[in-house]
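In: Just to be clear, the model below is a prediction. Sequence and coordinates:
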Amino acid sequence: MRKILIPTDFSENAMNAINYALELFKYEISEFFIMHAYQDDIYADEALISEKTLEVVTDSVGKKSEKELEKTLKTITAISPNPRHTYKVISANNVLLDETDKIVDDENIDIIIMGTKGKSNDKKVTFGSHTLQVLRYVQCPVLAIPENYKYTQPKHILFPTDYLIPYKRRELKLLCEMVSPYRAVIDMLYISRSKKLSLRQKDNQSFIKEELYKNTINFNVENSKHMINTIYKYIKEKHIDMLVMVNTRHSFLENILFQSTIDELSLHLDIPFLALQNMKRN
């Protein structure tokens, strides 16, 4: 059974991510964990806390969270009455990052799906602060869905890589099974001045081929020094439906995620983005 965690702040963007997840996994037996972490909401209104005790405010915010989750669940079952899907709602007096981490460990979650931005994030940035935190620190694949993105079957996927990292079988299997119902074509893109691969790179390339066996794979090389520009150009020219990258130490994606400003990614990523975390998990 596929286990999917979807954090929500009850925004349109969060609901959009839920809709995407329901469509993407409509053929798989899946358990969805819809989670709202509300600790930040307790302290959001200092005036309210000064008027009432912390206990009263916490109780009120907690009840509101549970009510909103019930409403969300009703909406989900109305728009997608899928017998393959089951749902669990989690209302937690915790911060988003810690609760996400906890559920991933407790439930052995396969993938986190979330909107790229919440209620109050800047329109100019691609990833809101919560999404960035989860991408950076939670040891689980994360699929980020852009604001207002209308579901499109993931038929053409771009996976830029240098073939230098030891990919994790569980994560490649997730990608393989997630997109194979759509007869996806996966373009592995090696951005380099040299077309020659080392023995290590060839071994990793063979491993990818074995693990993504249910899909058509193209192994492409682009001669370029400008990785970000090359990826964007490729996305636009080839009409890519999903971008997949691996987040690991010293990787291209890590460099992007840990920059002081993420705006350098030129940044108008308007397709779903799957970050594999290259973590060893059972």
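Out: Done, it's in.
In: Going by C-alpha atoms from here, please, whenever you check contacts or count neighbours.
Out: Fine.
In: Now do the stretch of helix or strand L132 belongs to: which elements does it pack against?
Out: Remark: L132 resides in helix 129-137, with elements defined by DSSP states H and E. Other helices and strands packing on helix 129-137, by 3 or more Cα pairs under 8 Å, 6 or more residues apart in numbering; DSSP states H and E, are helix 96-107, strand 142-145, helix 252-257.
In: Let me have these in JSON lines, extended by distance to S30 and mean neighbour count.
Out: Formatted as JSON lines, the helices and strands packed on helix 129-137 follow (distance: least, Cα to Cα, whole Å; neighbours: other Cα atoms under 10 Å):
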{"stretch": "helix 96-107", "distance to S30": "13", "mean neighbour count": "16"}
{"stretch": "strand 142-145", "distance to S30": "16", "mean neighbour count": "26"}
{"stretch": "helix 252-257", "distance to S30": "28", "mean neighbour count": "16"}
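In: and here's the other structure:
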Amino acid sequence: MRKILIPSDLTDISENALRLAMDMPETFNAEIYLVNFTKHPLGESFAVTGDVDKKYVNEDNVYAISLVKRYYKQLAELATRYSTETRPIHYKIYDSVLKKGVTKFVKENDIDLIIMGTSGEESAEEFFSGNHTEQVIEVATCPVISIKENYKKGDLSKIVLGLSTERDRKDNFLKATNYLNDLAESLNAEIEIVNVVDPGKDSKIEREKELSEFASKFDLRNYTISVVPYHDKEKGLINFASERNAGLLAVFTHAEDGFFRILRSSLSEHLSMHSETPVVTINLHNI
């Protein structure tokens, strides 16, 4: 993990993403990019100098220029507050709306990980497109960590992986496990594979065998396996991660962009909304 993107709308919730990045141990030696995604008329030079060329100043742009200058100042203050000598923070205003901007920024800068805050809510207006975090998960070509308002640092040497062995032809499990291995090694963390089963209905021994074969096939490293009986998969995973004081709860997802998102229920979406443990989501269809 060499480069981390933190999309920021300059709220307290998005600041939690920066806190998590700085809570990661020194072994997690990655560059941090703190970026606000806002459409503006000022060009890329503004992100470097903070100056505004007179040609951009007209009646239509006065408000936009004022807003971007304020955002830029706030980003600078955040970066200064959290930066250290060994872990500087790059910051900029990126001329794009969030979803398209993140996609372009990740590609242009070879980003390995996205960390972003989420309110855990979805308005009626967002139903078809998803909340901001879910929109990013749907298009992200790298892992996304979502973090809620009540963030408390857990034990980052523990990653709980909620795993189902079901797959479809577009799933890239090998690359997903490579990402997770990389993340775990950067944190000096152990992965605990967890599968939540219906109490009294599923064979624990058979499920453990399936999970072990899966981990071996896709080269998952430094892991243990737990099969947990619980009537609700989402709550079972959340409770397990909380009881372990895990620093991260990881899931692989089939999250789809656009209209198809309303045709399938995404466990990753529910977890990012309800889990107090930060959730690592790796989209099997995009990586």
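Out: Yep, that arrived. Source: prediction; values computed, not measured.
In: quick one: which of the helices and strands packed on helix 129-137 of the first structure is nearest D270 of the first structure?
Out: Comparing those by their distance to D270 of the first structure (Cα to Cα), the top pick is strand 142-145, with 8.3 Å.
In: Mean deviation, that closest one versus the second structure?
Out: Compared with the second structure after fitting, strand 142-145 of the first structure has a mean deviation of 0.9 Å; criterion: mean Cα distance after the TM-score superposition for the first structure.
In: Kindly name the residues of the second structure that line up with the helix or strand just after that strand.
Out: Sequence-wise, the next helix or strand downstream of strand 142-145 of the first structure (DSSP H and E) is strand 156-160. On the basis of TM-score structural alignment, strand 156-160 of the first structure is assigned to residues 158-162 in the second structure.
In: residues making contact with the matching stretch?
Out: Contacts of stretch 158-162 of the second structure from elsewhere in the structure, counted by Cα atoms under 8 Å, 6 or more residues apart in numbering, are 184, 189-196, 237, 241, 244-252.
In: is it possible to export the helices and strands packed on helix 129-137 of the first structure to a markdown table including distance to H85 of the first structure?
Out: Below are these laid out as a markdown table (distance: least, Cα to Cα, whole Å):
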| stretch | distance to H85 of the first structure |
| --- | --- |
| helix 96-107 | 16 |
| strand 142-145 | 19 |
| helix 252-257 | 32 |
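In: of all the ones you listed, which lies closest to E211 of the first structure?
Out: Set against E211 of the first structure and scored by Cα to Cα, these come closest in strand 142-145, at 19.1 Å.
In: In terms of secondary structure, what does that closest one contact?
Out: Strand 142-145 of the first structure makes packing contacts with helix 12-24, strand 111-115, helix 129-137, strand 273-276 when contacts are defined by 3+ Cα pairs under 8 Å, 6+ apart.
In: of the ones you listed, which approaches E70 of the first structure most closely?
Out: Taking Cα to Cα as the criterion, helix 12-24 is the member of these that comes nearest to E70 of the first structure, at 13.4 Å.
In: Now list the buried members of the contacts of stretch 158-162 of the second structure.
Out: Of all these considered here, the ones buried according to neighbour count by 16 or more other Cα atoms under 10 Å are 184, 189-196, 237, 241, 245-252.
In: Of these, which belong to strands?
Out: Among those, DSSP state E puts 190-196, 246-252 in strands.
In: with those in mind, which one is nearest to P7 of the second structure?
Out: Of all those, L248 has the smallest distance to P7 of the second structure: 19.0 Å, by Cα to Cα.
In: counterpart of that closest one in the first structure?
Out: Taking TM-score structural alignment as the alignment basis, one finds that L248 of the second structure is matched in the first structure by M242.
In: ok, its match touching F273?
Out: Yes. Counting by Cα atoms under 8 Å, F273 is a contact partner of M242 of the first structure at 5.8 Å.
In: how far apart are the match of strand 156-160 of the first structure and its match in the first structure?
Out: Averaged over the aligned pairs, stretch 158-162 of the second structure sits 1.8 Å from the first structure after superposition, using mean Cα distance after the TM-score superposition for the first structure.
In: Distance from the chain centre to that stretch, please.
Out: Relative to the centre of its chain, stretch 158-162 of the second structure is centred 14 Å away, using Cα atoms, centre = their mean, to the nearest Å.
In: With stretch 100-108 of the second structure instead?
Out: For stretch 100-108 of the second structure, the separation from the chain centroid amounts to 14 Å (computed by Cα atoms, centre = their mean).
In: Find me the equivalent region of it in the first structure.
Out: Against the first structure, the aligned range for stretch 100-108 of the second structure is residues 98-106 (TM-score structural alignment).
In: contacts for the matching stretch?
Out: Around stretch 98-106 of the first structure, the neighbours that count as contacts under Cα under 8 Å, 6+ apart are L5, P7, A37, A92, I109, D110, V134, V138, Q139, C140.
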